[in-house]
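Engineer: Structure for the following, please:
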Amino acid sequence: MGGAAMRGAPVAKAQNFLPSAKRLLATLRRDLSKVVLVIALGVVSVGLTVIGPKLLGEGTNIVFAGFISLQFPSGVSKADVIKQLSASGHGDQADMLRAMDFVPGQGIDFGQLSLILLFVVSVYVLASLFSLVQARILNVVVQRAMHRLRLQVEDKIHRLPLSYFDRVQRGELLSRVTNDVDNIGQSLQQTLSQVITSLLTVIGVLLMMFLISPLLAVIALVTIPLTILITVLVARRSQKLFVEQWKQTGILNSRIEETYSGHAVVKVFGHQQAVEAAFSEENRRVYKASFGAQFISGIIMPSMTFVGNLVYVGIAVVGGLQVAGGAMSIGDVQAFIQYARQFTQPLSQLGSMVNLLQSGVASAERVFELLDEPEQTADADPASTVPSDASHLEFDDVSFRYSEEKPLIEGLSLSARPGSTVAIVGPTGAGKTTLVNLIMRFYDVDSGKIALGSSESGADVVDTRQMTRDDLRARTGMVLQDTWLFAGTIRDNIMYGRPDATEEQMVEAATAAYVDRFVHMLPDGYETVLDDEATNLSVGERQLVTIARAFLADPRLLILDEATSSVDTRTELLIQRAMSRLREDRTAFVIAHRLSTIRDADLILVLENGAIVEQGDHQQLLEAEGAYWRLYNAQFDAPMDAVVLEDPAAPGSGSTS
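Structural biologist: All right, here's what the predicted structure looks like:
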């Protein structure tokens, strides 16, 4: 599907970071109550964590005060000690002791110190428990959101028109559905909890710092504008690279999927080196974009650490002067230094989270681009229906084109009676497969109509656009030249056409399609498990299974697009006999290149450039010696061409004049 043209296609909303981020967060709206609970648990957890340094500072004050008190004799008061120090010329020491609460000669109050330490341990244990519960709930919220997003993507894929899959590479689509959605989940999981905790920590720590020392708090606030400046400068450059990274990843996945699916063709034509060179080039582009994005966004963390260290030095110097001047206790300085670390650390973490957040939003843009793709036109409401045995199909002045510039089918009219077999022949590009796509409503006609009914009278004929697509396709069986089997047993693949069929009906369909003839030679019979590519069956056997699936579906309309091209001549004759039985009271459309397979068709349509140039049965068209006659005889001209092209002068040529 698709082609190389898509590889250079830009991502439509590559730089809409804020709108995409808001839309991404909106995916959590269904679990808003749990999000509120996560925030509440974060507030409690951070609040308890923020109290810790202040309590430890009080413990430090007790230890330091006890140590200082032992330096003075018992029986004197704190005021007397300070007065004596001031009188003896030790004013700095007196100022420092004035801010302390001690009793000369008492020593360390281990009872009070034990209570404080026990309280600190309890606070940190509770904070960890609340954080654990918060992480658990957030994990549920994010995974549920990703579950809903995958369902939306899956549902969207089923509503997309066939034209989307014609222009988008399968590997690129798979990359959006798998890699990008997984990356969104990982980004939300890692960033949401960290962002909530970091923001709450910054707010809580800032309040405690202002309570302890407004002067030191102002010094610490210098980090905020520097953090914002660094983050903005880095984010502007790295966002483009993250978008390019995931775009190139999708292209690389397309290359891998394409090469793996066609690895036999690659080897047959000796293109291994060319494929490896193309893979290496695209892999290099992924490396270049990924390296650039990770390197530039990785600058944030060391930059934040450098700013934090500068602030730490400033706080240590000014705090020391404050203690020496008696304006602060040593415990408060210790607590403030801890708060300064707690303040700069979440700012650094917020900066580093930009890395993951940008990557997640870049993936979200790609997924949202898929979700915003135009959908196929809605089914008619209310929808019309036809009798269950309806198999009379009419084309009435149908015109269709894939692009405005290039008309394909113009003014096509035909009538396919119930029980008839209509063969469609013509050169490549004449519109044969397009005709089938219009019958199945993979595309809708531009003008005219395709109608379905149970008789030629027209009394119950309904425009297929007035029916639901599911109703129309449920009446249709389709066998393509390219077989599609899924990973499962042969039984499962046949029953796919009619899941409620009985065992007898399944075996009857398999027998009619001559699957039963070879399936008993397999070790597990109908329970033989097929892999993704069904490589344990031959190409012809795979096609027989798809034919059996169509037999079992018992459709009123049957479409065969070169359905017997991969089987041997004897099996083809047997299948044609089985199809003759299947086509009773049904309408069959057969696309064929081997004209010998459609001799018994009731009506043969010869298409050229989207128009019917001839129609009739096999004998009539041969007698007319027109387009069909030329196509039929062209299949037997190759040996004669070889004789004509043979060198007359070659030995043994037997040429005559």
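Engineer: From now on I want contacts and neighbour counts done on CA atoms only, so please keep to that.
Structural biologist: Fine.
Engineer: quick one, strands of the chain?
Structural biologist: 392-400, 409-416, 421-425, 447-453, 462-463, 476-479, 488-489, 529-530, 557-561, 587-591, 603-608, 611-616 (DSSP state E).
Engineer: Residue 150 is nearest to which of these?
Structural biologist: strand 488-489 (23.2 Å; Cα to Cα).
Engineer: how far is that closest one from where the chain is centred?
Structural biologist: On the basis of Cα atoms, centre = their mean, to the nearest Å, strand 488-489 is displaced by 26 Å from the centre of the chain it belongs to.
Engineer: Take the strands of the chain and write them to JSON lines, including distance to residue 119 and mean neighbour count.
Structural biologist: Converted to JSON lines, the strands of the chain look like this (distance: least, Cα to Cα, whole Å; neighbours: other Cα atoms under 10 Å):
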{"stretch": "strand 392-400", "distance to residue 119": "80", "mean neighbour count": "21"}
{"stretch": "strand 409-416", "distance to residue 119": "84", "mean neighbour count": "18"}
{"stretch": "strand 421-425", "distance to residue 119": "87", "mean neighbour count": "26"}
{"stretch": "strand 447-453", "distance to residue 119": "81", "mean neighbour count": "21"}
{"stretch": "strand 462-463", "distance to residue 119": "79", "mean neighbour count": "19"}
{"stretch": "strand 476-479", "distance to residue 119": "74", "mean neighbour count": "22"}
{"stretch": "strand 488-489", "distance to residue 119": "61", "mean neighbour count": "17"}
{"stretch": "strand 529-530", "distance to residue 119": "63", "mean neighbour count": "18"}
{"stretch": "strand 557-561", "distance to residue 119": "79", "mean neighbour count": "24"}
{"stretch": "strand 587-591", "distance to residue 119": "83", "mean neighbour count": "26"}
{"stretch": "strand 603-608", "distance to residue 119": "89", "mean neighbour count": "23"}
{"stretch": "strand 611-616", "distance to residue 119": "89", "mean neighbour count": "18"}
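Engineer: first to last residue in stretch 471-488, what's the distance?
Structural biologist: Using Cα to Cα, to the nearest Å, one end of stretch 471-488 lies 27 Å from the other.
Engineer: doesn't residue 303 make contact with residue 352?
Structural biologist: No - between residue 352 and residue 303 there is no contact, the gap being 10.1 Å when judged by Cα atoms under 8 Å.
Engineer: Please generate a structure for the following sequence too, so the two can be compared:
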Amino acid sequence: MGRALRSAAQAPTERSRDFKGSAIRLVKQLTPQRTLAATVIALGIGGIAIGVVGPRILGHATDLLFNGVIGRQLPAGLTKEQAVEAARARGDNTFADLLSGMNVVPGQGVDFAAVGRTLLLALVLYLVAALLVWLQARLLNVAVQRTMVGMRAAVENKIHRMPLSYFDSRQRGEVLSRVTNDVDNIQTSLSMTISQLMTSVITVVAVLVMMLTISPLLTLLTVITVPLSLWATRAIARRSQRMFVAQWANTGRLNAHIEETYSGFTIVKTFGHRAHAQEQFSQFNDDVYQSSFGAQFFSGLVSPATVFIGNISYVAVAVVGGVQVATGQITLGSIQAFIQYVRQFNQPLTQVAGMYNTLQSGIASAERVFDLLDTEEESPEPAPMPESPAGRPGRVEFRNVSFSYRPDTHVIEDLSLIAEPGSTVAIVGPTGAGKTTLVNLLMRFYEVDSGQILVDGVDIATVSRQSLRSRIGMVLQDTWLFGGTIYDNIAYGRPDATEDEVIEAAKAAYVDRFVHQFPDGYQTRVRDDGSNISAGERQLITIARAALSSPQLLVLDEATSSVDTRTELLIQQAMAELRRDRTSFIIAHRLSTIRDADVIVVLEAGRITELGNHAQLMAKRGAYWSMTQT
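Structural biologist: Predicted structure coming up:
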């Protein structure tokens, strides 16, 4: 345990940036449920107010019993004052003091009817209080669940408004951890803490009022230990707070590693990195363990500390209260009720201290979710793109475009290029030359630093991304198929397409030639990783999807780099049909696939070094010619 604590103490020193601000913001998430919240508060006040009256009534029942027992021992016919004087006359001053503080009738025994009525009243009050608390808990649960539905929707909507750069700079597993684990942890924390916090605060106030009506002195003895409890809680919480932040940060890192390893499981096995992956997992898992253990250990010290301090006041009240009963300053039933109130007063403080770890954990997760929600979004969407003028469909112009992922490193620099309508533009060059970046800029996954990209004379920065991207079909090297049927994966390109249109697109992309080899044909289900379909077949399905969308512009990014030669010929034929009457951009390392391109652009370090068709560039015997010789 010592090693774990030392490791936890040496964990990342990242602190909650704004614990109080994040907590307030989290509570404000309940604002849409203000009516339910007000009802919950009202029920809580009513239930607790009725509940705290119970000990006082039970104390009265105790007084009735005790008065009856003592009264039966006194001679009948005497008044209480005469009985007190008789006790003092025989030197029994202690009994006389006790008797003077009681409402006793000499010679009269226990009034069991009055005791029964008092106990029945207490029972009814406790039942009503329990009903109100149950209603409060039920309505609070409804309010919390509705709030979490709204938060999940906000996170989902935010994800779709985030720029591609956000996901490029973060591991997918870490983002998924914020969307799933952290949101679930917020829900758990809200459900557990809001009810207890609200109940505890109302209980403390109500009990404090009842204690003051019994004995201000005993109330002072009870309250005097509260600052000590708060000090202990604060001192311990300071140490555990940063550990909870580290816990959820380490959890996100562990999830990122798991997602990355499982998604590339075949590669991990192929290159014999299973042991290394397991070693990394063990390290990340140990980091989660160390930070979690330290957070839970230190926060777990809060409850024992507050219980110990609360017991000090409990002992003091018992001693002083016993003296007051003996001297007739307070009745036995009142001190019994007061001791119950002391327990009720200390219990909420202990509960709040005990759940502080849950609260801190929830706030740490809330900060991570709020950090995602506060991330800068893509620029606001302007008006939809106008229809292309007749006679100029799909003219694309890059005009003095410059772009960099980081301010000091240019990826594209002062690039100008024109793609005439219906032409095929092939972009070649070494890795890192900016080929894919050029396409990302055309799709507006990133915004240019300077210059313009125009489609049919319209600056794409002045139109909505949706209207722009709806005109572009894209076939990537890394095929993406979801867990559904082959038919559904093709229809994804245009969900409103008819069955005949989907089949026609499949035939144009040569999907129809192999799909009937499967028992279920087009209804064959594709696994999440697409492992039941070959790489070439997956690529043909994505081409069929692009064909179905009937794009004005077509982007082919290394579309034939991962298939065999025979399938490549099929893909080339499908591409030739797909490119007909469309402006197309082809990014390829296999130069054999771009010989028939209208324009071949050679990029190096973000600049165009050569431009022309295959024959022209071969005649120059420059960079393109050198590529064909390798």
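Engineer: Out of the strands of the first structure, flag the one nearest residue 328 of the first structure.
Structural biologist: strand 488-489 (75.3 Å).
Engineer: Superpose on the second structure and give me the mean offset of that closest one.
Structural biologist: Taken over the aligned residues, the distance from strand 488-489 of the first structure to the second structure averages 2.1 Å (mean Cα distance after the TM-score superposition for the first structure).
Engineer: which part of the second structure lines up with that strand?
Structural biologist: Using TM-score structural alignment, the residues of the second structure aligned to strand 488-489 of the first structure are 484-485.
Engineer: For the matching stretch, which outside residues touch it?
Structural biologist: With contacts defined as Cα atoms under 8 Å, 6 or more residues apart in numbering, stretch 484-485 of the second structure is touched by 522, 523, 524, 525, 526, 527.
Engineer: Please enumerate the helices of the stretch 51-200 of the first structure.
Structural biologist: Assigned by DSSP state H, counting those that start in this stretch, the stretch 51-200 of the first structure shows helices spanning 78-87, 91-98, 110-159, 162-167, 170-175, 181-212.
Engineer: what's the closest of these to residue 68 of the first structure?
Structural biologist: For those, proximity to residue 68 of the first structure was assessed by Cα to Cα; helix 91-98 is nearest, at 8.7 Å.
Engineer: That closest one vs the second structure, mean deviation?
Structural biologist: Looks like 1.2 Å for helix 91-98 of the first structure (mean Cα distance after the TM-score superposition for the first structure).
Engineer: Next, format the helices of the stretch 51-200 of the first structure as a markdown table and append mean neighbour count and distance to residue 411 of the first structure.
Structural biologist: Output for the helices of the stretch 51-200 of the first structure, formatted as a markdown table (neighbours: other Cα atoms under 10 Å; distance: least, Cα to Cα, whole Å):
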| stretch | mean neighbour count | distance to residue 411 of the first structure |
| --- | --- | --- |
| helix 78-87 | 15 | 110 |
| helix 91-98 | 18 | 101 |
| helix 110-159 | 16 | 29 |
| helix 162-167 | 14 | 22 |
| helix 170-175 | 20 | 34 |
| helix 181-212 | 19 | 45 |
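Engineer: mind giving me CSV with those and columns for distance to residue 559 of the first structure?
Structural biologist: Formatted as CSV, the helices of the stretch 51-200 of the first structure follow (distance: least, Cα to Cα, whole Å):
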stretch, distance to residue 559 of the first structure
helix 78-87, 104
helix 91-98, 97
helix 110-159, 21
helix 162-167, 18
helix 170-175, 25
helix 181-212, 37
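Engineer: Quick one: closest of the ones you listed to residue 616 of the first structure.
Structural biologist: The nearest among the helices of the stretch 51-200 of the first structure, by Cα to Cα, is helix 162-167 at 31.9 Å.
Engineer: sorry, back to before: using a markdown table, lay out the strands of the first structure together with distance to residue 94 of the first structure.
Structural biologist: Shown next, in a markdown table, are the strands of the first structure (distance: least, Cα to Cα, whole Å):
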| stretch | distance to residue 94 of the first structure |
| --- | --- |
| strand 392-400 | 98 |
| strand 409-416 | 102 |
| strand 421-425 | 108 |
| strand 447-453 | 100 |
| strand 462-463 | 101 |
| strand 476-479 | 98 |
| strand 488-489 | 87 |
| strand 529-530 | 89 |
| strand 557-561 | 101 |
| strand 587-591 | 105 |
| strand 603-608 | 108 |
| strand 611-616 | 108 |
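Engineer: Mind telling me what residue 97 of the first structure corresponds to in the second structure?
Structural biologist: Using TM-score structural alignment, the equivalent of residue 97 of the first structure in the second structure is residue 99.
Engineer: if I look at that match, how far off is residue 72 of the second structure?
Structural biologist: Taken as Cα to Cα, the span from residue 99 of the second structure to residue 72 of the second structure is 13 Å.
Engineer: ok, now residue 465 of the second structure?
Structural biologist: Distance, residue 465 of the second structure to residue 72 of the second structure, using Cα to Cα: 93 Å.
Engineer: more neighbours, these two?
Structural biologist: Higher neighbour count among residue 465 of the second structure and residue 72: residue 465, with 21 against 16, using other Cα atoms under 10 Å.
Engineer: What residues does the more buried one make contact with?
Structural biologist: Contacts of residue 465 of the second structure by Cα under 8 Å, 6+ apart are 381, 443, 444.
Engineer: make it 7 Å
Structural biologist: Applying Cα atoms under 7 Å, 6 or more residues apart in numbering to residue 465 of the second structure gives the contacts 381, 444.
Engineer: Trace it over to the first structure, please.
Structural biologist: Under TM-score structural alignment, residue 465 of the second structure pairs with residue 469 in the first structure.
Engineer: what does residue 71 of the second structure give?
Structural biologist: Aligned by TM-score structural alignment, residue 71 of the second structure pairs with residue 69 of the first structure.
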